[in-house]
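Peer 1: Sequence plus predicted model, see below.
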Amino acid sequence: MKPASFFRFALPCALALSSLVLPGTAAAQAYPAKPVRIMVGASPGGGTDILARVLAEKFGRDMKQSFIVENRPGASNTIAAEITARAEPDGLTLLLATNTGQAIAPHLLKLKFDPIKDLQPIGMVAVMPNVLVVSSASPYNNVKDLLAMMQAKPGDAKYGSSGLGSTQHIGGEAFNLATGTKAIHVPYKGSSQAHIDIIGGQVDMMFDTTSSAMAQIKGGKLRALAVSAPKRTPELPNVATLAEQGINGADVTTWYGLFVTRGTPPAVVARLSEQLLSTLQSPEVQTRIKSLGGEIELMSVEQFAKLNQGDFERYGKLVKAANIKAE
C-alpha cells in the first residue's frame, strides 16, 4: 500500500474509533446534564429519607445539578428498587437502598426484578446500629422490665417495623429467639408511621435504626432501652447493648448504600463513586451522619458489590433458619 493510500484508510478508521470512545467520555464529563432522582423506599422522615436528602444536597452543590429525593414506600423498600432497576441506564435514577430491600426482602417476596443483577452498586453510605425503643410514657425503663411483661403476658407484646423483611423485623424475630419470648410483628410503611403508634401506646416497642429513632429519642418521645450492636453508639453513650444486658445473638445493624440502574456507562458509575467518596469525607456530612448514630465506611464499587452479594446470601440463610414468611 502506498503512503497516501494508507493515510486515506487510516484517518477514517481513527475517526470511527474516536466516535466509539468519545461519547461515553463526553457523557461522563457532562453528567449529570439533567436533574437526577434519588429513589427512597421509605416514607419521609425515616432514616433512609434523611440520608438521601443529605446526599442530594451535597451532590447537587458539587455537581451543579438538581438531585431530587422521591419517596416510594412499601414492599420492604422494593418498590423504589424496582423503579430504579427498570429505569433508563443513564445515571439519572439512583437508589438509596438498605440491606432490607437488597438482602432480606428478596427471600420473602416474589419480585419482578433481580436486586443483584438489575442494580449496579455505587458505594456504602453508612452503617447504623438498631436500637430497642419504647414510648417514653411506658413503664419500661430497661430490657429487664420489658421481658418481665412479655413473660407474664405471652403473645401480648407487639413490635413495630418499617415493613416486612426489614432489619427492624429481623431484629424483632432475633430478639424473640434469643429470649424465648414471642412479640407479634406489626409492619408499617416506614419507621415514622410506626413511631406514631408506639408513642400512642398501640405498639409496645421497635428495633429501629438510630438514624430513624434518634430525633424522637432526643425529643423525649421515645426511650432507648438497648443498642442491638456489638458496642454502644457514641450518640447514646448511656444506653447499654443487648449483650451487656445479658441477651446474646440478637444484634442487627442496617447499612445504607447507593445504587444505579445496571447498564449505566462505567464512566458514569465511576463518577458517582468518586462523588460519593468525596461527599462522605466532607466534615459537614460526617457530622450529620454521626449525629444519627451512624458510622461511615468508605468502599470502592467492587468492595461494596462484594458486601452486597455476601449479605444477600447471609440473610437468605437467616430468613430460612428463623422460618420468616411473607405475612
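Peer 2: Received, thanks.
Peer 1: C-alpha from now on. contacts and neighbour counts both.
Peer 2: Fine.
Peer 1: ok, Lys320 - how many residues close by?
Peer 2: Close neighbours of Lys320, defined as other C-alpha atoms under 10 Å, add up to 12.
Peer 1: Going by secondary structure, it is in what exactly?
Peer 2: helix 301-321 (DSSP states H and E).
Peer 1: Check Leu95 too.
Peer 2: Using DSSP H and E, Leu95 falls in strand 93-98.
Peer 1: which other helices and strands contact the helix or strand just after that strand?
Peer 2: Downstream of strand 93-98, the next assigned helix or strand under DSSP H and E is helix 99. Applying 3 or more C-alpha pairs under 8 Å, 6 or more residues apart in numbering; DSSP states H and E, we find helix 99 packed against strand 253-261.
Peer 1: Can you spell out which helices and strands pack onto the strand it packs on?
Peer 2: helix 78-85, strand 93-98, helix 99, strand 119-135.
Peer 1: what about 6 Å?
Peer 2: On a contact count with 3 or more C-alpha pairs under 6 Å, 6 or more residues apart in numbering; DSSP states H and E, strand 253-261 meets strand 93-98, strand 119-135.
Peer 1: I'd like the distance from that strand to the chain centre, please.
Peer 2: 5 Å (C-alpha atoms, centre = their mean, to the nearest Å).
Peer 1: now swap in stretch 229-248 and tell me
Peer 2: The answer for stretch 229-248 is 22 Å, by C-alpha atoms, centre = their mean.
Peer 1: Below is structure B, check it against A:
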Amino acid sequence: MLVALSDRPYNDLAGLIAYAKDKGRATIAVAGINQEVLVRQLAQEYNVNLVPIPGAGAAEAMTSALGGHVDATTQGTLHVAQIKSGKMKQLASIIDRRVPYAPNSATLAEQGSKAEPLNSHTMLITPRGLPDPVKTCLKQALDEAIRTPDYKAQMDKFENEALNLGEEGNRDLNARLADFYAKILAKN
C-alpha cells in the first residue's frame, strides 16, 4: 500500500502528485525493486518528480516514514497497526483490489493510474512430472485448506486474504509479470 503520516497534506494519489508538483518532488521509501519500479511508473505517468528511496526492507522504509524523513512509503502489512493507531493513512491500494482494513482507500486504477499494480503471492510449486493423481490430491488439499476457518483466521491476523488462483491462474500471472518486468527493467 502507499501510506503516509496522518498529518501530511494529502489523502490520496492525486494529493501526493499535487504535493510533489508544488514542492518539486516527493520522496517515497520502498522495500524492493518492484516497489521502486511502481514509483518510477507513477513519476513518468504523472510527469512529476517522485523519488524512490530504497532501503534494507519494509521495516527500514516504515521507520523512514514514521520519522518524517520521507513523504510516503510503500508497505505490505507493517502499516496496518499504524493506520489503526491513527499515525498513518493509506493513500492508495497498490495491489489490484481494495483491502479489508482500508475499504475506502481506492486502488491506483480507481484513482486513474495506468501503473501495473503489485502482486504478492505464496505459491506451492511441485517438481515437473508429478503423477496426475498426486497433483490432483495436492490441488484438492490446498483448495480445502485455504477455505478452512483456521487458515482464514491466520490470514486475518496478517491483514491478508486467501486466494487460490489455481495452476493456470498462477502460470498466467507469472508469465504476465515476467513479461512486464523484463520490458520495464530493460528500459532502465
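Peer 2: It's in. Just so we're clear, the structure is a prediction, and the values are computed from it rather than from any experiment.
Peer 1: sorry, back to before: output the helices and strands packed on strand 253-261 of the first structure in JSON lines, with mean neighbour count and distance to Lys144 of the first structure appended to each entry.
Peer 2: Listed next are those as JSON lines, based on neighbours: other C-alpha atoms under 10 Å; distance: least, C-alpha to C-alpha, whole Å:
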{"stretch": "strand 93-98", "mean neighbour count": "27", "distance to Lys144 of the first structure": "30"}
{"stretch": "strand 119-135", "mean neighbour count": "27", "distance to Lys144 of the first structure": "12"}
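Peer 1: Columns distance to Ile289 of the first structure on top of these, output as JSON lines?
Peer 2: Listed next are those as JSON lines, based on distance: least, C-alpha to C-alpha, whole Å:
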{"stretch": "strand 93-98", "distance to Ile289 of the first structure": "15"}
{"stretch": "strand 119-135", "distance to Ile289 of the first structure": "7"}
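Peer 1: between those strands, which gets nearest to Val21 of the first structure?
Peer 2: strand 119-135 (21.7 Å; C-alpha to C-alpha).
Peer 1: What's the end-to-end length of stretch 39-59 of the second structure?
Peer 2: 18 Å (C-alpha to C-alpha, to the nearest Å).
Peer 1: equivalent range in the first structure for that stretch?
Peer 2: The aligned range for stretch 39-59 of the second structure in the first structure is 172-192, by TM-score structural alignment.
Peer 1: Please apply the same query to stretch 84-94 of the second structure.
Peer 2: With TM-score structural alignment as the criterion, stretch 84-94 of the second structure aligns to 218-228.
Peer 1: Now do the buried residues in the helix holding Lys320 of the first structure.
Peer 2: Within helix 301-321 of the first structure, the residues scored as buried using 16 or more other C-alpha atoms under 10 Å are 301, 304-305, 308, 312, 315-316, 319.
Peer 1: residue ranges for the strands of the first structure, please.
Peer 2: For the first structure, the strands defined by DSSP state E occupy 36-40, 67-71, 93-98, 119-135, 158-161, 184-187, 205-209, 222-228, 253-261.
Peer 1: a markdown table please, covering these and showing distance to Ile83 of the first structure.
Peer 2: Listed next are these as a markdown table, based on distance: least, C-alpha to C-alpha, whole Å:
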| stretch | distance to Ile83 of the first structure |
| --- | --- |
| strand 36-40 | 8 |
| strand 67-71 | 11 |
| strand 93-98 | 9 |
| strand 119-135 | 10 |
| strand 158-161 | 23 |
| strand 184-187 | 22 |
| strand 205-209 | 24 |
| strand 222-228 | 32 |
| strand 253-261 | 9 |
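Peer 1: For Ala215 of the first structure, find the nearest of these.
Peer 2: Per C-alpha to C-alpha, nearest to Ala215 of the first structure of the strands of the first structure: strand 222-228, 8.9 Å.
Peer 1: Now do the helix holding Lys320 of the first structure against strand 253-261, angle only.
Peer 2: 120 degrees (axes from the mean of the first three to the mean of the last three C-alpha atoms, to 10 degrees).
Peer 1: quick one on the thing from earlier: looking at the helices and strands packed on strand 253-261 of the first structure, spot the one closest to Ser282 of the first structure.
Peer 2: Across those, closest to Ser282 of the first structure is strand 119-135 (C-alpha to C-alpha), at 12.5 Å.
Peer 1: Can you name every helix or strand that the helix holding Lys320 of the first structure contacts?
Peer 2: Counting by 3+ C-alpha pairs under 6 Å, 6+ apart, helix 301-321 of the first structure packs on strand 119-135.
Peer 1: Which neighbouring elements make contact with the strand it packs on?
Peer 2: strand 205-209, strand 222-228, strand 253-261, helix 301-321.
Peer 1: can you tell which of these is closest to Arg61 of the first structure?
Peer 2: strand 253-261 (17.9 Å).
Peer 1: ok, residues contacting that closest one?
Peer 2: Residues outside strand 253-261 of the first structure that contact it (C-alpha atoms under 6 Å, 6 or more residues apart in numbering) are 84-85, 89, 94-99, 119-130.
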